[in-house]
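**Q** predicted structure and sequence below. I'll ask about it afterward.
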Amino acid sequence: MKTHLITSQVPRTSPGPGVTVIGVLVALWCIAFAVVNIVFEVTDYFARGPLAEYTAGITVMNWLVVGFKTLGAAVALLSVVNIQKLHLPAIMTVLLWGAFATLGLYALGSVTQALGMISGFAGTADQIDLAGIGYVIMFLLAAAGFGFLAVSYSRRYGTRRGYAVLGVVGAPVVLGLILIAVPKLLFTFGLLPAY
């Protein structure tokens, strides 16, 4: 008679503690940035100033951004937990790589803009302040965090590279189209100025 030893093996899809910490930190980053937008709404920040007549349209865009940031937090957390009902490796891979690419492109654009200011090509170096530098660094860190989560998740679940490519290429395009189409629609209804 054979004796069977029952061992509790961690499934290969479980992340290590370092990956989990990064997932939680990235989720907290997303939530913190969403809170900023919520504070804008609660304090009627956009009801004052030169665009006060467009508060309704700005509010729509602001809540859209809150939605994207909340989605980012959910994706970061879901990438480091094993919830069988939410086991969707293909979708998660696309979303993780998409978040990495979108934040990476945004941060790269900000760095390029800063280099243009430093070189005098577009503005002056005097326009760069500590708050702006911190802002760009925060986005670089968030992009790196999502990149780390995307690589870890893809390896753990052995997802196809095509899903990563779809996320990297598709997410910035889809987000760009949304951020063009929604303001145009709001402009059509007189809720935003022409840009």
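**A** Everything's here; your move.

**Q** from here on, contacts and neighbour counts on C-alpha atoms
**A** Noted.

**Q** select the longest helix from this protein.
**A** helix 89-119 (DSSP state H).

**Q** what's the following helix or strand after it?
**A** Moving toward the C-terminus from helix 89-119, the next helix or strand (DSSP states H and E) is helix 130-157.

**Q** off-centre distance for that next one?
**A** 9 Å (C-alpha atoms, centre = their mean, to the nearest Å).

**Q** for it, name the packing helices and strands.
**A** helix 17-42, helix 89-119 (3 or more C-alpha pairs under 8 Å, 6 or more residues apart in numbering; DSSP states H and E).

**Q** export these to CSV and tack on mean neighbour count and distance to K2?
**A** Supplementary listing: the helices and strands packed on helix 130-157 in CSV, determined by neighbours: other C-alpha atoms under 10 Å; distance: least, C-alpha to C-alpha, whole Å:
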stretch, mean neighbour count, distance to K2
helix 17-42, 17, 35
helix 89-119, 20, 37
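
**Q** okay, now the one to match up with it:
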Amino acid sequence: MVSTASAASATDRPQAPARPGIGVTVIGRLAALSCIGFAVVNVVFEMTDRFADGPYAEYASGIAVMNWLVVGLKAMGAAVALLSVAERPRFVPPARLGVLLWGAFAMLGVYALGSVVQAVGMAAGLTGTADQIDVAGVGYVLFFLLLAAGYGVLAISYSRRFGLRKGVALLGVLGAPVVLGLILLAVPTLLAALGLMPAL
């Protein structure tokens, strides 16, 4: 009787989520490495006083604020990517990490698609000229499209592993444009009002 009860109890316990596949794990680590790499660029800018001279020298303080804000976001992106491929949830509840993953996917997707629209506008002569489009710019946009796709893979894999509801994805996708708007519009506007950046 005891062994039967024990077996039934063991069956009732929720099974631990399957480990992510090798491909997903590689994507998670590459995404984290990309975020750290881009964060290092911003740190180097600040350590070398890149914006202390030149046309925007008087706004160096405002640019520094934006730079460190971006460093924080990139560090968070790296942490989210690594946590998504961990065997078990750590530090962040699964639903909350799911929101962050879907949010990262949506934010990068909106940013990359916005860059594509801008490039199309340049090619069509609507904003700027086609001469402004170079190989470096195209590579930059393609990189962010790939990074967005990578976070999409991580979000789907993580949601399936932990059986997250669709509302988690919806919250992340809808919340991302709001965060992106705060970063690209609200913060620079505030800094401009304080005289730390040029008026938009």
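**A** It's in. Predicted model only: the values in this text are computed from it and were never measured.

**Q** TM-score of the superposition?
**A** Once superposed, the chains reach a TM-score of 0.90 (TM-score structural alignment, normalised by the length of structure 1), with 188 aligned residues with a C-alpha RMSD of 1.8 Å.

**Q** rewinding a little: how about TSV for the helices and strands packed on helix 130-157 of structure 1, with distance to Y195 of structure 1 added?
**A** What follows is those, written out as TSV (distance: least, C-alpha to C-alpha, whole Å):
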stretch	distance to Y195 of structure 1
helix 17-42	21
helix 89-119	20
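
**Q** to V81 of structure 1, which of these lies closest?
**A** When those are ranked by distance to V81 of structure 1, counting by C-alpha to C-alpha, first place goes to helix 17-42 at 8.0 Å.

**Q** report the distance from whichever helix or strand comes after that closest one to the chain centre.
**A** Toward the C-terminal end, the helix or strand that comes next after helix 17-42 of structure 1 (DSSP H and E) is helix 55-78. Using C-alpha atoms, centre = their mean, the mean C-alpha position of helix 55-78 of structure 1 is found 10 Å from that of the whole chain.

**Q** identify the residue range in structure 2 corresponding to the longest helix of structure 1.
**A** Under TM-score structural alignment, the alignment places helix 89-119 of structure 1 onto residues 94-124 of structure 2.

**Q** centre-most residue in structure 2?
**A** In structure 2, the residue lying closest to the centroid (C-alpha atoms, centre = their mean) is A104, at 3.7 Å.

**Q** for it, give me its contacts.
**A** If a contact means C-alpha atoms under 8 Å, 6 or more residues apart in numbering, then A104 of structure 2 has 77, 148, 151, 172, 176 as its contacts.

**Q** the same query, at a cut-off of 7 Å, please.
**A** When contacts are counted by C-alpha atoms under 7 Å, 6 or more residues apart in numbering, A104 of structure 2 is found next to 151, 176.

**Q** cool, E46 of structure 2 as well?
**A** Listed by C-alpha under 7 Å, 6+ apart, the contact partners of E46 of structure 2 are A64.

**Q** so how far is A56 of structure 1 from the alignment partner in structure 1 of it?
**A** Mapped onto structure 1 by TM-score structural alignment, E46 of structure 2 lines up with E41. Separation of E41 of structure 1 from A56 of structure 1 (C-alpha to C-alpha, to the nearest Å) stands at 11 Å.

**Q** try K184 of structure 1
**A** Using C-alpha to C-alpha, one gets 14 Å for the distance from K184 of structure 1 to A56 of structure 1.

**Q** next one: Q127 of structure 1
**A** Using C-alpha to C-alpha, one obtains 30 Å as the distance from Q127 of structure 1 to A56 of structure 1.

**Q** of these two, who's got more company?
**A** Neighbours per residue (other C-alpha atoms under 10 Å) separate Q127 of structure 1 from A56, with A56 holding more: 16 against 10.
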